[in-house]
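K.L.:
starting from these lines, generate the structure:
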Amino acid sequence: MTIRFAAAMNGTMPAIAGVLCTGAPLDAANDNAARTRPMLCAVSNSPNIAMDAGIAEALMHFARHGLSAADRARIEAEAAHERGDVPARTRWLGICGHLDRRMAVAVAHRLRG
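P.N.:
You can find the predicted model right below:
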């Protein structure tokens, strides 16, 4: 059975295009005030590079392993813990945390104790 997705149309513009705009504020604001509110899709002037790298690494791991990616990251973290490789354990727990936060917290708690 084939499943197809088509975004709803709003006149001539797809509804999803409204979500992708960079000028949509996240909360109500006075139109006349200086724009100090966070934007929905705005590019940050000072990106958090460590967070971006962690998310990118987690996404690449997910691309390789699909829905079992969090479980595989957990296995790698446990293997690194057995080897005594603290940086690798931290890296794999970070990847697992991006994919399944509860699993990562439970594994970290178990490895500490």
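K.L.:
contacts, neighbours, all on C-alpha from now
P.N.:
Will do.
K.L.:
residues near residue 108, how many?
P.N.:
Residue 108: 18 surrounding residues under other C-alpha atoms under 10 Å.
K.L.:
next SSE after the helix or strand encompassing residue 59?
P.N.:
Element membership for residue 59, per DSSP states H and E: helix 49-65. Using DSSP H and E, the helix or strand that directly follows helix 49-65 along the chain is helix 69-83.
K.L.:
sequence B follows; please return its structure for comparison with A:
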Amino acid sequence: MTVQFAAARTAATSPLARAFVRRRVEHVANDNDINGNEDLLLRAALRHFAQHGLAAASEARKQAEAAFFSGDRQNYDWWLGVCRTLDRRMAEEIARSTA
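P.N.:
Take a look at the predicted model:
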């Protein structure tokens, strides 16, 4: 008995494969970010977490406090945002103490 292998069907030609392929969503219903800042902060917070692990929020707090005491408001706001993404309570505590 001979065995013959059929060529694999691609998603474009197989009706079953097309049924399981998800279509790309053009507009996300819960997309609340208007200016794209939240996405940048989230990426930065994730990178920071990858570097520092569970101490990432504390490290971001140190960076925010150092920026505040050096008078660098833009850098302070950035690190406060990173800290807020990682630990909202800690960020509120920083904001209260530096206000």
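K.L.:
that older thread, ok now the helix holding residue 59 of structure 1, how far from the chain's centre?
P.N.:
Distance of helix 49-65 of structure 1 from its chain centroid, counting by C-alpha atoms, centre = their mean, to the nearest Å, is 8 Å.
K.L.:
so which bits of it are buried?
P.N.:
Judged by neighbour count using 16 or more other C-alpha atoms under 10 Å, the buried positions of helix 49-65 of structure 1 are 54, 55, 57, 58, 59, 61, 62.
K.L.:
tell me which residues touch whatever residue of structure 2 lines up with the last one, please.
P.N.:
By that I understand residue 62 of structure 1. Under the alignment (TM-score structural alignment), residue 62 of structure 1 maps onto residue 49 of structure 2. Going by C-alpha atoms under 8 Å, 6 or more residues apart in numbering, residue 49 of structure 2 touches 55, 56, 57.
K.L.:
and the buried ones among the residues you listed, selectable in ChimeraX?
P.N.:
A single ChimeraX command selects the buried members of these (16+ other C-alpha under 10 Å):
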select :56,57
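K.L.:
what's the closest of the contacts of residue 49 of structure 2 to residue 65 of structure 2?
P.N.:
Among these, residue 57 lies closest to residue 65 of structure 2 (C-alpha to C-alpha), at 12.2 Å.
K.L.:
so what's the closest one closest to, chain neighbours aside?
P.N.:
Spatial nearest neighbour of residue 57 of structure 2, chain neighbours left out: residue 83 (5.2 Å); criterion: C-alpha to C-alpha, 6 or more residues apart in numbering.
K.L.:
noted, bye for now.
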